[in-house]
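Trainee: Structural data only, the sequence is not supplied:
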């Protein structure tokens, strides 16, 4: 089956990969755009760029619903290994002021992710992830996508707030 990066409803912190259920869409009743719901978003992680032990990649959320919606703020992240187990993940919000990003159907917003692949402190090696759970801003349901990465510094990933577009 193709990986769609679509929403699942299980709690991210206690989920083993493959145990989550699908959520149902919430319909908008107001004329003004509402916050984007996980069920109306698709996620992907773009191409990783490397330099001096650092990695960067855009995390892209695309509005797949039929209505305009908005995102504001930061995503939550959980690394998953190849066995479906949760890896230690520390998401650090970069000190950038977030702004509301309006997404028409089919348009995208992204956050820049940054992590190091150089062991630090007590680390002798760093765990490898296979997937990434993404909790959109102000949501509890998550999306899950392939994410083959080695994340050091106790699983620290720096993230910017969501900004318009699909690339860094």
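Mentor: In hand now; what should we look at? Being a predicted model, the structure only gives us computed values, none of them experimental.

Trainee: contacts, neighbours, all on C-alpha from now
Mentor: Noted.

Trainee: Residue 98: neighbouring residues, count only.
Mentor: Residues near residue 98, counting by other Cα atoms under 10 Å, number 15.

Trainee: and the residue of the chain most remote from its centre, what helix or strand is that in?
Mentor: Distance from the C-alpha centroid of the chain, by Cα atoms, centre = their mean, peaks at residue 31 (28.1 Å). In this structure, residue 31 is located outside every helix and strand according to DSSP states H and E.

Trainee: Against that first model, consider the following:
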């Protein structure tokens, strides 16, 4: 009986120790499990949250890629007259050493030689269109439009000597001779830029 009682006591004692050991182990594991699952202010962002170098450069590349007055020249192409309308290409060669892009409408106005404005700036005609990529030496163009004298009762403007042009997105103007361009009928508009020197 005494032996049996000692054995039983030892088993009960061992059971308590085992239970206490198990509880302590669980308590030791629990904080690690919680820390692994809980968000931490010190944790580094995942790869998906970090922008790549290409993404970071996107806006800067877009701005620097635009053709400007510094990298372009401008001239008027051959006048096309038909059905009472006058169309004149406004040609933009890329004179720079790197490729650049143009998209949208140029700002266009007419002046006398000393800079006095003639009439009003050209209005926009048609859609903005797609971007035109110009390698060095390549050209884009927009088309100026007016009508022949007599098509409308609206009087013609004075004959312009210069055309002042702001490339799309540029705040700097360029000028070119007009070879006697005269706007009539109060109609003077310009298309968006297109590839090539002419259509």
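Mentor: Cool, got the structure. What you see is a predicted model; the values in this text were computed from it and never measured.

Trainee: contacting residues for the aligned residue in structure 2 for residue 160 of structure 1?
Mentor: Residue-level alignment of residue 160 of structure 1 against structure 2, with TM-score structural alignment as criterion, gives residue 191. Residue 191 of structure 2 makes contacts with 105, 124, 125, 126, 127, 128, 142, 143, 144, as judged by Cα atoms under 8 Å, 6 or more residues apart in numbering.

Trainee: What strand or helix carries the equivalent of residue 86 of structure 2 over in structure 1?
Mentor: Residue 86 of structure 2 maps onto residue 55 of structure 1 when the alignment is built from TM-score structural alignment. In this structure, residue 55 of structure 1 is located in strand 54-63 according to DSSP H and E.

Trainee: Residue 101 of structure 2 matches what in structure 1?
Mentor: Residue 101 of structure 2 maps onto residue 70 in structure 1, by TM-score structural alignment.

Trainee: residues near the closest residue to that match other than its chain neighbours, how many?
Mentor: Taking Cα to Cα, 6 or more residues apart in numbering, and ignoring the residues beside it in sequence, residue 70 of structure 1 has residue 102 as its nearest neighbour in space, at 4.2 Å. Residue 102 of structure 1 is flanked by 21 other residues according to other Cα under 10 Å.

Trainee: tell me the contacts of residue 76 of structure 1?
Mentor: Neighbouring residues of residue 76 of structure 1 by Cα under 8 Å, 6+ apart: 91, 133, 134, 135, 136, 137.

Trainee: Return the distance of the equivalent of the third one over in structure 2 relative to residue 97 of structure 2.
Mentor: So the one you mean is residue 134 of structure 1. With the correspondence set by TM-score structural alignment, residue 134 of structure 1 lines up against residue 165 in structure 2. Distance of residue 165 of structure 2 to residue 97 of structure 2, computed by Cα to Cα, to the nearest Å: 22 Å.
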